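Q: After the sequence you'll find the predicted model.
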Amino acid sequence: METRRETSNSCGTICLKYILFIFNILFWLAGGAVLAVGVWTLVEKSDYINLLNSNFYTASAYILIAAGAVVIVTGIIGCCATLSEMKSLLIVYLVLLLCVFLLEIIAGVLAYVTYQECFPFCHQLDEELRQNLKMTMQHKYHQAGEDSVTQAVDKLHQEFQCCGSNSSSDWRDSIWIEATQYQQLVPDSCCKTPSILCGIRDHPSNVYKVEGGCVMKLEEFILSQLYILGALGIGIAVLQLFGMMFTCCLHHNLKDEPY
């Protein structure tokens, strides 16, 4: 009877080890995805973030990178604890899972409360940010020492197919437009088919006339990023629940087995 019980416990422990190991791989991949989104936002979209003249989105990218790194480290600890069958390491892993899960819950609650407080204006960027983007375009585009801003604005126009902060008419008060000798109305990057001096003609058939301008496009981009991160967060939270359950079961089985 004792031999049969030990065999049964061993089989159950082996199954739990494989399940928990697979979970840790999925958890590690989820952390890698969060880390990748943070790095991608910081590297590929940093120009747009700088145009908004706000540290909020840069801080968000760093938070994503830190969160992804924590999840990856937690997954690695989980793999080590599972393979080594060390009960003390399993407890450390369980505590880390619980801490990350609680932080996700707190962050979700705070986000919901913040959304409720600012509803129905949360779907729009703050007016100060709108004005910052407009002033940046009007006062820094094609100005000495502002090459990075000029490149970012041109890239923004072409990638999001928009023109100006709120509309193409924003360029009428641009320092560069007022100083140009070619009577250009908008930058050439506003043109649907960019070419030299194509911005002299700002007809809708020639330049992008998007309602809401580039601010609206940036808002849509930020919201899409939030949806992706929300989906990843829900997926990670579900994985954590299963992970904590399997970890407890494995710890219990290891405690009952002979050393």
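A: Sure, I can see it. Note that the structure is a prediction, hence the values are computed from the model and not measured. Residues are numbered from 1 along each chain as shown.
Q: From here on, just use CA atoms for contacts and neighbour counts.
A: Will do.
Q: could you say which helix or strand contains Leu42?
A: Take DSSP states H and E as the rule and Leu42 turns out to sit in helix 2-44.
Q: Please enumerate the helices of this protein.
A: 2-44, 46-51, 56-84, 87-118, 127-140, 147-160, 175-179, 213-256 (DSSP state H).
Q: what helices or strands is the first one leaning on?
A: The reference is to helix 2-44. Counting contacts by 3 or more C-alpha pairs under 8 Å, 6 or more residues apart in numbering; DSSP states H and E, helix 2-44 is packed against helix 56-84, helix 213-256.
Q: Give me the number of neighbouring residues for the closest residue in space to Ala33 that isn't next to it in sequence.
A: Setting aside the residues directly before and after it, Ala33 is nearest to Gly68 in space (C-alpha to C-alpha, 6 or more residues apart in numbering), at 7.4 Å. For Gly68, the count of nearby residues is 23 (other C-alpha atoms under 10 Å).
Q: want to compare, so here's the second one:
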Amino acid sequence: MAVSRGCLCCVKYLMFVFNLIFWLGGCGLFGVGVWLSFTQSQFSSLPLSFPSLSAANLLLVAGGVTMVTGFLGCLGALKEQRCLLMTFFVILLLLFLTEVSLILILSIYHKELDEKAKDDLVKGMKDYNKNNDLKDSWDNMQRIFKCCGVSNHTDWHNITGTPGQPPSSCCRPGTKPCHLWEEPCYEKAKNFLLSNITSVLVFGVCLGIVQILALAFSMLMYCQILRAEKYMD
């Protein structure tokens, strides 16, 4: 019984440590999501399929769920309650499977998702002269990323009110007549996101390993508590 209790105590503190790391990881993801939201706030009226905005929302949701799950795991470890441990295990397993599914979907259907995002942006351009917030978002994006249109400047044809004439934010500063930026905004935004995502991916892999260990320790602790309760009976 003393050996069993010693094993339970060891697993308990190991699980608490891993869940604390897991919770801190969730705080990190949430923080990156908040940072992206603030840095991309000038484009907030664009469709949510826009790469930077969708990444920010995804990180906010993932970080929030991870923080709640990590807290539940820490509480379950300290309280040594089978109900909390099983709830934690199920939620964490569902979270892990969801993450794996999203990675597979993004890997397999990335071209289709790119086309869908581009279509959403092009459709949204039709409200450029009707929606001031959308107008400001497009102008800010084109000035900051030094780009024009979703794929090229022809996306603006018949949208600005002057056929064939993109908005002034497409023009390079100090050029008269207007000298348009040639780079597409979608690719520029996507490349900006990818250039800053490497560290997030490494962080995500480490967090995934912690998730697997937390799953293993939670189930091990659940079995140890069950064995101890049977012994007491």
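A: Sure thing, it's come through. This one's a predicted model, so the numbers in the text were calculated from it and none came from an experiment.
Q: Can you calculate the TM-score here?
A: Here the TM-score for the pair of chains, by TM-score structural alignment, normalised by the length of the second structure, is 0.71; 227 aligned residues with a C-alpha RMSD of 3.9 Å.
Q: one step back: how about the helices and strands packed on helix 2-44 of the first structure in CSV, adding distance to Leu90 of the first structure?
A: Below are these laid out as CSV (distance: least, C-alpha to C-alpha, whole Å):
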stretch, distance to Leu90 of the first structure
helix 56-84, 5
helix 213-256, 7
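Q: and Ala179 of the first structure, which of the ones you listed is closest to it?
A: Closest of those to Ala179 of the first structure is helix 213-256, at 23.3 Å (criterion: C-alpha to C-alpha).
Q: contacting residues around the aligned residue in the first structure for Gln224 of the second structure?
A: Using TM-score structural alignment, the equivalent of Gln224 of the second structure in the first structure is Asn253. Contacts for Asn253 of the first structure (C-alpha atoms under 8 Å, 6 or more residues apart in numbering) come out as Asn9, Gly12, Thr13.
Q: The second one -> the second structure?
A: By that I understand Gly12 of the first structure. Alignment note (TM-score structural alignment): Gly12 of the first structure maps to Cys7 of the second structure.
Q: got it, and Leu96 of the first structure?
A: That one, Leu96 of the first structure, aligns with Ile91 by TM-score structural alignment.
Q: Which residue, neighbours along the chain excluded, lies closest to its match?
A: Counting by C-alpha to C-alpha, 6+ apart, the residue nearest Ile91 of the second structure is Thr69, at 7.1 Å.
Q: Quick check: the one you found vs Glu187 of the second structure, distance?
A: 35 Å (C-alpha to C-alpha, to the nearest Å).
Q: on that earlier part again, out of the helices and strands packed on helix 2-44 of the first structure, which gets nearest to His123 of the first structure?
A: Here helix 213-256 is closest among those (C-alpha to C-alpha), at 7.9 Å.
Q: Quick one: average offset of that closest one versus the second structure, please.
A: Following the fit onto the second structure, the mean deviation recorded for helix 213-256 of the first structure is 3.2 Å by mean C-alpha distance after the TM-score superposition for the first structure.
Q: tell me the angle of that helix relative to helix 2-44?
A: Note on geometry: by axes from the mean of the first three to the mean of the last three C-alpha atoms, to 10 degrees, helix 213-256 of the first structure and helix 2-44 are set 160 degrees apart in direction.
Q: now helix 213-256 of the first structure against helix 87-118, angle please.
A: Using the same axes, to 10 degrees: helix 213-256 of the first structure against helix 87-118 is 150 degrees.
Q: if we can go back for a sec, just the buried ones from the contacts of Asn253 of the first structure?
A: Asn9, Thr13 (16 or more other C-alpha atoms under 10 Å).
Q: a markdown table for the contacts of Asn253 of the first structure, including distance to Gly230 of the first structure?
A: As requested, the contacts of Asn253 of the first structure are arranged in a markdown table below (distance: C-alpha to C-alpha, whole Å):
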| residue | distance to Gly230 of the first structure |
| --- | --- |
| Asn9 | 39 |
| Gly12 | 35 |
| Thr13 | 34 |
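Q: wait, doesn't Phe22 of the second structure sit right on Cys206?
A: No: Phe22 of the second structure is beyond contact range of Cys206, at 9.7 Å (criterion: C-alpha atoms under 8 Å).
Q: Which one of the two is surrounded by more residues?
A: Set Phe22 of the second structure next to Cys206 and count neighbours by other C-alpha under 10 Å: Phe22 wins out with 27 against 13.
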